[in-house]
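1. Build the 3D model from these lines:
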Amino acid sequence: KTFETRDPRTGDVIASIAEGDKEDVDLAVKAAREAFDHGKWPRMPGSERGRIMMKYADLVEQHAEELTLLESLDAGKPRTVTRVVDIGTSATSLRYFAGAADKIHGETLKMSTQFQGHTLREPMGVAGLIIPWNFPAIMFFCKVAPALAAGCTMVVKPAEQTPLSALYFAHFAKQAGVPDGVINVITGFGPTAGAAIASHMDVDMVISQHSSFST
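-> Modelled structure (predicted):
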């Protein structure tokens, strides 16, 4: 099945998008679980994950004008603001968390006796990431970038009103060298695809909230 995404300024149809449902979410979660349990991303040195994420940020910047037009058309935003704020912040978020990928350290704790306690930080597993409509590019990377840096795999559902940039970002992830199954984008509606992610037994954490910015 498909649904239409429209230009909110004119109501014109931009494109027809795949309408994911529970079965599609099941397939995406299965791919993410396979990539986490048996793939190389969680087992890759943080420095290597960071290198790939830097390349990912390079691709976002190299295609900034295309992304600006796409985001502006789909979300109804002024192009000048979209270029500087939305796309610029997206690349910055990627670079920030790319730099953090090899700095996820545990701690050594002095105990009350001759023993020592050690903490080890590890990737959580499969993350379900649900993106709001009003800052689709920024919120995509606010959630995807730290999950990538930590070594998690994920299923991402963009808002049905603004699905286009998430699909393009998934394309760039593959070009940058992110392995198959690490980022899975499911387009669809909240009561079906979104609810399926939120209730899926094989998802280790779900991150979903409305975005808000103030000046």
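2. C-alpha from now on. contacts and neighbour counts both.
-> Fine.
3. What's the local residue count around L164?
-> 24 (other C-alpha atoms under 10 Å).
4. Quick check: A170 vs V60, distance?
-> 11 Å (C-alpha to C-alpha, to the nearest Å).
5. Between the two, point out the one with more neighbours.
-> Each of A170 and V60 has its neighbours counted (other C-alpha under 10 Å); V60 has more, 23 against 18.
6. got the contact list for S93?
-> The contact partners of S93, taken as C-alpha atoms under 8 Å, 6 or more residues apart in numbering, are 141-142, 145.
7. now do 10 Å
-> By C-alpha atoms under 10 Å, 6 or more residues apart in numbering, the contact set of S93 is 57, 87, 99, 138-146.
8. I figured I138 hits L67, correct?
-> No. In this structure, I138 is not within contact of L67 by C-alpha atoms under 10 Å, at 11.9 Å.
9. I have a second one here; can you model it like the first so I can compare?
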Amino acid sequence: MFTGIVTDVGEIATAEGSQGTLKRLRIHASYDPAGIALGASIACGGPCLTVVAVGPREGGCWFDVDAAAETLERTTVGDWKAGTKINLERSLKIGDELGGHIVTGHVDGIATIVAKEAITAGDDPWGPTARFVLKAPQALAQFIAEKGSVCLDGTSLTVNSVNDDMFSVLIIPHTLSVTTWGERQVGDKLNLEVDLMARYAARLADARRGE
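-> Coordinates of the predicted model:
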């Protein structure tokens, strides 16, 4: 389980394997390698991936993860290559602060940025703020609610507005500076995980209608 609070921005060092089968990724991060066990779960750009190898490097560590066919089909992982920056989050421990919302790392689909608007000027004392408008897959639109939560590329965000399959989020200066959001542009595709409670509430409603 995760919170959607990004703790590091990693970089893809190598990507091996073929699209649609299995892809092995080596990721450079600033984490202490001594604190990462084989089999640990790390949210990498949204998807929860399992560490299969780990070692030290200057400034932190490297770790390897495998992305299987389901992950490659439903997420942007298949497009990652050397140099791609990704948001990282270690899995929760009992007693950790739940600063975002409950995130599973199970990506539901891919959202696309259709508009980006600067809210504050670059000379603002707190830095720039930006509003992004995104298009969700039609099948997932019902799970996105105004003032509800979504996880985009591993980042916990509050939905500002919803219009059919379009929704907007506001990114504050801090988030722009410590995640990959500062580099996001119109046309970029992001891993989308809808709110866990919304998903189960909709499933329960479907079951009751079936009865």
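10. Could you get me the TM-score between them?
-> Superposed pair, TM-score by TM-score structural alignment, normalised by the length of the second structure: 0.24. Supporting alignment: 97 aligned residues with a C-alpha RMSD of 6.3 Å.
11. Switch the contacts of S93 of the first structure over to a markdown table; also include distance to V81 of the first structure and neighbour count.
-> Output for the contacts of S93 of the first structure, formatted as a markdown table (distance: C-alpha to C-alpha, whole Å; neighbours: other C-alpha atoms under 10 Å):
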| residue | distance to V81 of the first structure | neighbour count |
| --- | --- | --- |
| A57 | 19 | 22 |
| I87 | 9 | 23 |
| G99 | 26 | 18 |
| I138 | 13 | 22 |
| M139 | 16 | 24 |
| F140 | 17 | 22 |
| F141 | 18 | 22 |
| C142 | 18 | 17 |
| K143 | 21 | 20 |
| V144 | 22 | 23 |
| A145 | 22 | 22 |
| P146 | 24 | 18 |
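12. got the residue ranges for the strands in the first structure?
-> Assigned by DSSP state E, the first structure shows strands spanning 2-6, 13-18, 108-110, 116-118, 126-130, 153-157, 183-185, 205-208.
13. Apart from its neighbours in sequence, what residue is nearest R33 of the first structure?
-> Nearest residue to R33 of the first structure, sequence neighbours excluded (C-alpha to C-alpha, 6 or more residues apart in numbering): V126, at 6.2 Å.
14. Which helix or which strand is home to L88 of the second structure?
-> L88 of the second structure belongs to strand 85-90 when assigned by DSSP states H and E.
15. tell me, how many neighbours does R33 of the first structure end up with?
-> 24.
16. so it touches M154, yeah?
-> Yes. Under the criterion of C-alpha under 10 Å, R33 of the first structure makes contact with M154 at 8.5 Å.
17. what helices or strands is the helix or strand A198 of the second structure falls within leaning on?
-> Taking DSSP H and E as the definition, A198 of the second structure sits inside helix 196-210. Applying 3 or more C-alpha pairs under 10 Å, 6 or more residues apart in numbering; DSSP states H and E, one finds that helix 196-210 of the second structure contacts strand 149-152.
18. just to revisit the earlier point, now the residue nearest to R33 of the first structure: how far from N184 of the first structure?
-> 11 Å.
19. again, but for V155 of the first structure
-> 5 Å.
20. So which of those two has more stuff around it?
-> Using other C-alpha under 10 Å as the criterion, V155 of the first structure and N184 rank with V155 on top: 27 against 22.
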